[in-house]
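**Student:** below: sequence and its predicted model.
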Amino acid sequence: MPRFVLMRLLQMIPVMLGVSFVVFISVYLVPGDVARTVLGQQASDTAVQALREELGLNRPLLVQYGIWLWDLLHFDLGFSISQRVSVSTLLGEKILNSLILMGFSLFLVITLSFTLSVYSATHFRKIGDRLAIFGTLVMASAPTFWLGILLLYVFSIKFPFFPTSGMHNFYNPGGFWEVVHHATLPAIATAASSIAIVTRVTRSAMIDVITKTYMTALRSRGIRRRRLNYVHMVRNALPSFVNISGLQVGYLFGSAIFSEIIFNWPGIGLQLYDAILQRDVPMIQGCSLVIALMFVISNFLSDYIVRSLDAIKR
């Protein structure tokens, strides 16, 4: 196991280097002048050129990338052009807020998809199974931004059960349950597609387990159906469930961008959206890098958990 962890950590290095290069280059491929955007279209050419020199935008692109990568290795993401504060300092609180939303969304994914997949597999080709498959098809086809707007209209405006925006009550900030109350709708919008994916994959894995020869042998020995379903079937399909659920962590962190914008949740997604509108290059790079890092870390954790489950089974 230590050798596996070491190899996976070493493999993450070239992946993150490639991601950092793509993140850095892609921002500069977008048409427009960052300095001109910051100063406004009425600014003089002299002022624009001075700002370009101050930001180092007049240097060759590879030189800029080398300087940025060196600063990144020292945990320095630069300064926000629009807000004039350290990107690392500003992203610290935003990352925590996004992790709260992602954690709530992941909780919904794990609980609902596991319950639906077990129910669907144990009622294979019955009316309950067909309804579950139809429901997951609808959830998988619903874009996050569309579902978020629909939930906002129905449950915040038409029937005001949940707040329309934010993370706390602005005038009277509360505790944990207030955060849960505010996070419910954005978490549902974020998790819907992942619930559908995890349910369908896990259901297929469980049905495949049911048809195995050893399950037939266990059934012939008189083992009760409940024990077959909830012990043997679930246990052997668990690695598939963990693997696909782990892969959804990075996706949830990324798709939460739309939910954060719609529900004005103060996280990485909303910060990235504002940075794009303001052409704040260091902030865009910092947010994109954090999202990519979450994908890499979630893949590593899912692989590690699956490897641990395999070791336990042996």
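**Tutor:** Happy to help now that I have it. Nothing here was measured: the structure is a model prediction, and the numbers come from that model. Numbering: from 1, shown residues only.
**Student:** when you work out contacts or count neighbours from here on, use the C-alpha atoms and nothing else.
**Tutor:** Fine.
**Student:** and T46, how far from E53?
**Tutor:** The span separating T46 from E53 equals 11 Å under the rule C-alpha to C-alpha, to the nearest Å.
**Student:** between these two, which is the more surrounded one?
**Tutor:** The neighbour count for T46 versus E53, taken as other C-alpha atoms under 10 Å, is higher for E53 (13 against 9).
**Student:** run the chain-centre distance for the helix or strand where that one lies.
**Tutor:** Assessed by DSSP states H and E, E53 sits inside helix 45-55. Between the mean C-alpha point of helix 45-55 and the mean C-alpha point of its chain there is a distance of 37 Å (C-alpha atoms, centre = their mean, to the nearest Å).
**Student:** so what does that helix touch, helix or strand wise?
**Tutor:** helix 34-39 (3 or more C-alpha pairs under 8 Å, 6 or more residues apart in numbering; DSSP states H and E).
**Student:** and the contacts of the helix it packs on?
**Tutor:** Around helix 34-39, the neighbours that count as contacts under C-alpha atoms under 8 Å, 6 or more residues apart in numbering are A43, V48, Q49, L51, R52, I81, S82, Q278, R279, D280, V281.
**Student:** and for stretch 210-217?
**Tutor:** Judged by C-alpha under 8 Å, 6+ apart, the contacts made with stretch 210-217 from elsewhere in the structure are V209, L228, H232, M233.
**Student:** give the buried residues for that stretch.
**Tutor:** Using 16 or more other C-alpha atoms under 10 Å as the test for burial, stretch 210-217 gives I210, M215.
**Student:** do stretch 33-49 as well
**Tutor:** Buried residues in stretch 33-49, counted by 16+ other C-alpha under 10 Å: V34, A35, R36, T37, V38, V48.
**Student:** try it against this one:
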Amino acid sequence: MLSFLIMNMAPGNPVDMFINPNVPPEMRELRKELLGLNDPVYVQYFKWLAGVLRGELGYSFSSYAPVTELIGARIGPTLLLASSSLAVGLIIAIPIGILSAVKHNTRLDYLMTGLSFLGTSIPPFFLGLGLIYILGVELKWLPTGGMKTLGGDGGFADIAIHLIMPVLVLGMTIAGKKVRYVRASMLDVLGQDYLRTARSKGLSEWAVTNRHALRNALIPIIAVIGAEIPLLLGGSIIIEQVFQWPGIGQLTMEAILSRDYPTLMGLNLVAASVVLLTNLLIDILYAAVDPRIEFN
């Protein structure tokens, strides 16, 4: 409801954004009437809500295509980008965080922590533009944008090479934030009495760290990772614009600029669903990681 109200409070409307300024005012009013924009805001909202309850998200004001089709066509590329970036970020963050915790208060720890701050502080759009200039324009190693080569086959290799730079940008951002969480969680666990007991029984440091400490340290890490997923989908808006990736982020920007209310509301509904499903998944993973937690 708040999203719908805020969108309708924004200046401009879909008719003003797309119709030629020379069109007579009566034609504009007719167009608004056909789109239902002359109805009170609460009437527009309940019409949209009634459609949702019927499984319909309405039609785009700009392309007149069903919103479900627009989102369905874009959600695949966004999920591919987000999941690949999250995997790369965790592959970088977890080993570095563990190493930083094991070697805490050493030069290696300070170096790892400093690099994590660097990864967090560099704006993703700036890093993306830098990679485009260096790897795409100067060295010509990678394509500068898009999801596939124009006129190409659009196969796995073609998509993978286009995926490298946006995944590097998002993955480095995720890793920069998660290294400190992994380090802090591991440090908290490494000081526990049961680990000192495990060492006194002759277990190797590798077994103590990776078989016993890591599993118990994963509980707070899972919570942080779960909170990252909705933020990752939102943060991909900028990256998709920079790299012209045809996903939900790019669709969101197009819908904002065109005041496409049905598409924006559909995207908000998807985002809210992702948050709810992510929280459910986190609860399930808690029980999978920690045997002390059981489903009631």
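**Tutor:** Perfect, I can see it now. Owing to the predicted nature of the structure, the values given are computational and were not obtained by experimental measurement.
**Student:** looking at the buried residues of stretch 33-49 of structure 1, which one is closest to S298 of structure 1?
**Tutor:** V34 (33.1 Å; C-alpha to C-alpha).
**Student:** corresponding residue for the closest one in structure 2?
**Tutor:** Taking TM-score structural alignment, the alignment pairs V34 of structure 1 with P14 from structure 2.
**Student:** on that earlier part again, max pairwise distance over the contacts of stretch 210-217 of structure 1: which two?
**Tutor:** Within the contacts of stretch 210-217 of structure 1 (distances taken as C-alpha to C-alpha), the two that end up farthest apart are V209 and L228, at 10.3 Å.
**Student:** so which of those two has more stuff around it?
**Tutor:** When V209 of structure 1 and L228 are compared for neighbours, V209 comes out ahead with 20 against 17, by other C-alpha under 10 Å.
**Student:** that one -> structure 2?
**Tutor:** Using TM-score structural alignment as the criterion, the counterpart of V209 of structure 1 in structure 2 is V189.
**Student:** ok, that match - contacts?
**Tutor:** V189 of structure 2 neighbours (C-alpha under 8 Å, 6+ apart): A213, N216, A217.
**Student:** same thing but at 6 Å, please
**Tutor:** For V189 of structure 2, the set of contacting residues under the criterion of C-alpha atoms under 6 Å, 6 or more residues apart in numbering consists of A213.
**Student:** tell me which element it is part of?
**Tutor:** Applying DSSP H and E as the criterion places V189 of structure 2 in helix 156-190.
**Student:** may I see the buried residues of that helix?
**Tutor:** By neighbour count, with 16+ other C-alpha under 10 Å as the criterion, the buried positions of helix 156-190 of structure 2 are 159, 162-163, 165-187, 189-190.
**Student:** and L301 of structure 1, how far from L147 of structure 1?
**Tutor:** Summarising the geometry, the distance separating L301 of structure 1 from L147 of structure 1, computed by C-alpha to C-alpha, is 29 Å.
**Student:** all helices for structure 1, in order.
**Tutor:** For structure 1, the helices defined by DSSP state H occupy 2-29, 34-39, 45-55, 61-73, 87-122, 127-141, 144-152, 176-210, 213-220, 225-227, 234-262, 268-277, 281-313.
**Student:** could I get those as TSV with distance to P160 of structure 1?
**Tutor:** Written out in TSV, the entries for the helices of structure 1 read as follows (distance: least, C-alpha to C-alpha, whole Å):
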stretch	distance to P160 of structure 1
helix 2-29	40
helix 34-39	40
helix 45-55	47
helix 61-73	45
helix 87-122	21
helix 127-141	23
helix 144-152	9
helix 176-210	12
helix 213-220	50
helix 225-227	42
helix 234-262	16
helix 268-277	23
helix 281-313	32
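**Student:** tell me which of those lies nearest to K158 of structure 1.
**Tutor:** Comparing the helices of structure 1 against K158 of structure 1 with C-alpha to C-alpha, the closest turns out to be helix 144-152 (8.6 Å).
**Student:** how about R235 of structure 1, what's its partner in structure 2?
**Tutor:** Checking with TM-score structural alignment, R235 of structure 1 has R215 as its match.
**Student:** just want to check the distance between that match and A287 of structure 2.
**Tutor:** When distances are taken as C-alpha to C-alpha, R215 of structure 2 and A287 of structure 2 turn out to be 12 Å apart.
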